[in-house]
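S.K.: any chance you can model this:
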Amino acid sequence: MTEIVYELLAGDELAETLEDLASVLHACVENGASVSFIQPFELADAQAFWANSVFPKVEAGSTALFVAKSDHRIVGTVQLQTELPPNQAHRCEVAKLLVHPDYRKKGIATTLMELLEQEARRLGKSLITLDTRSGDQAEPLYILLDYKIAGRIPNFARATDSDRLDSTTYMYKILDPNLM
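M.R.: From the prediction side, this is the model:
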């Protein structure tokens, strides 16, 4: 197996990563990932998401964007969103943990989450929150990483490929109880 390299992207690196990031997002949605999009979902839609929704937040410093690369190509990513209201400055949110379907079950998601948590600690955050489609393969991963289930909301989001409404599971992890 080719070595996987992990990076925290800076603003000046974003343009050169657009195609890779779009490819990962597109492949994940095509594979049924519930990450805000429904089919049909074109590569251009994925590019627009990164360029218009994520890159400005990374450039502004309100989102940290981690990537996993294999042979200099991005195969996984996760975002740490840190710009929250003043009464929630102690916490942050996980967004869009994505691993290309061809690279799953290699520990990439786990390592990306560990890096995200290190960054959250470095920033002085004491709580991380996230949501995931209930019953998805990501849910047991988060539990393995010591995230606790706060609750489930039924009929939260439409499935990627049908009109079915899926539940979502809200989860959290207390990073340092002394910072609470």
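S.K.: from now on I want contacts and neighbour counts done on CA atoms only, so please keep to that.
M.R.: OK.
S.K.: and residue 157, what is it in contact with?
M.R.: Residues in contact with residue 157 (C-alpha atoms under 8 Å, 6 or more residues apart in numbering) are 36, 165-168.
S.K.: one more: residue 170?
M.R.: Residue 170 sits next to 129-132, 149-152 when contact means C-alpha under 8 Å, 6+ apart.
S.K.: element containing it, please.
M.R.: Secondary structure from DSSP states H and E places residue 170 in strand 165-174.
S.K.: list the buried residues in that strand.
M.R.: 166-174 (16 or more other C-alpha atoms under 10 Å).
S.K.: next SSE after the top helix by length along the chain?
M.R.: What stands out as the longest helix in the chain, according to DSSP state H, is helix 108-122. Once helix 108-122 ends, the next helix or strand along the chain (criterion: DSSP H and E) is strand 127-133.
S.K.: which helices and strands sit right next to whichever helix or strand comes after that next one?
M.R.: Later in the chain than strand 127-133, the nearest helix or strand by DSSP H and E is helix 138-144. If contacts are counted by 3 or more C-alpha pairs under 8 Å, 6 or more residues apart in numbering; DSSP states H and E, helix 138-144 sits against strand 127-133.
S.K.: sec struct for residue 153, please.
M.R.: Assigned with DSSP: H, G, I helix; E, B strand; the rest coil, residue 153 falls in the strand class.
S.K.: Proceed likewise with the subsequent sequence, for comparison:
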Amino acid sequence: MTVRRLEAPQLRSAADELADLLTDTVADGASIGFLAPLARTAAVDWWRERADAVAAGHLAVWAAPRDGRIIGTVSLAFPGKPNSRHRAELVKLMVHREARGEGLGRRLLTVAEDAAVAAGITLLHLDTETDSPAEHLYRSTGWTRAGVIPDYAASPDGVLRPTTLYYKRVGTGVDGRLGATDGPRR
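M.R.: Below you'll find the model as predicted:
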């Protein structure tokens, strides 16, 4: 399965396809920051707004195309603070309902983890709805559960649900310290 990184112009061009994936994911009940029903125009706008963050190097987005449409995506968000350049947040891992169970989620996760290592990242973190299908993926790929926050976010149907925080150490650090100019190069 091909997974490709999207630069800002490519992200803008793919916003319609990414919006289809996003609306499908929300319609299926995944708690990824949106309430149902998610209007397609709002989903397109949301993806287009991400292009500036990609151009600035604050966000990296990968997409998995198949048969002329995007069926999966994952992103890494890089914090801008000097004391946090060693970490990134894994965000918006989505797989279209029609492509689930084929290993695409695991493939997208591996791509993001490998890219994080290549960028000098040594710590990844994420949050996901507690007891969601995504939790199995993270646990089975070596992510460590850090804790649960009750009533953290509303599910697409508006019900407050707990969120589980996970982290994963990736890459290697020299001594666990960042110097004044050290940190990942993006």
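S.K.: superposed, how do the two chains score by TM?
M.R.: TM-score for the superposed chains, counting by TM-score structural alignment, normalised by the length of structure 1: 0.93, backed by 175 aligned residues with a C-alpha RMSD of 1.2 Å.
S.K.: hmm, back to that, what span of structure 2 lines up against the longest helix of structure 1?
M.R.: Following TM-score structural alignment, the aligned partner range for helix 108-122 of structure 1 in structure 2 is 104-118.
S.K.: isn't there a strand covering residue 101 of structure 2?
M.R.: No: read with three-state DSSP, residue 101 of structure 2 is coil and lies in no strand.
S.K.: tally of neighbours for it?
M.R.: As a burial measure, residue 101 of structure 2 scores 10 neighbours (other C-alpha atoms under 10 Å).
S.K.: now stretch 57-72 of structure 1: which residue numbers in structure 2?
M.R.: With TM-score structural alignment applied, stretch 57-72 of structure 1 matches the range 53-68 in structure 2.
S.K.: list the contacts of that stretch.
M.R.: 1-8, 50, 70-80, 108, 112, 186.
S.K.: what's the answer for stretch 124-139 of structure 1, then?
M.R.: By C-alpha under 8 Å, 6+ apart, the residues outside stretch 124-139 of structure 1 that reach it are 34, 89-95, 120, 152, 166-177, 179-180.
S.K.: next, the angle from the longest helix of structure 1 to strand 127-133.
M.R.: For helix 108-122 of structure 1 against strand 127-133, the angle by axes from the mean of the first three to the mean of the last three C-alpha atoms, to 10 degrees is 150 degrees.
S.K.: helix 108-122 of structure 1 vs structure 2, mean deviation?
M.R.: Once fitted to structure 2, helix 108-122 of structure 1 is off its aligned match by 0.6 Å on average (mean C-alpha distance after the TM-score superposition for structure 1).
S.K.: who touches that helix?
M.R.: 4, 6, 66-68, 76-80, 92, 97-99, 126, 128, 141, 145, 175.
S.K.: burial check on the spatially closest residue to residue 59 of structure 2 that is not a sequence neighbour, number of neighbours?
M.R.: Closest residue to residue 59 of structure 2 apart from its sequence neighbours, by C-alpha to C-alpha, 6 or more residues apart in numbering: residue 77 at 4.5 Å. Residues near residue 77 of structure 2, counting by other C-alpha under 10 Å, number 20.
S.K.: what's the counterpart of residue 77 of structure 2 in structure 1?
M.R.: The alignment partner of residue 77 of structure 2 in structure 1, by TM-score structural alignment, is residue 81.
S.K.: can you pull the contacts of its match?
M.R.: Contacts of residue 81 of structure 1 by C-alpha under 8 Å, 6+ apart are 62-64, 92-95.
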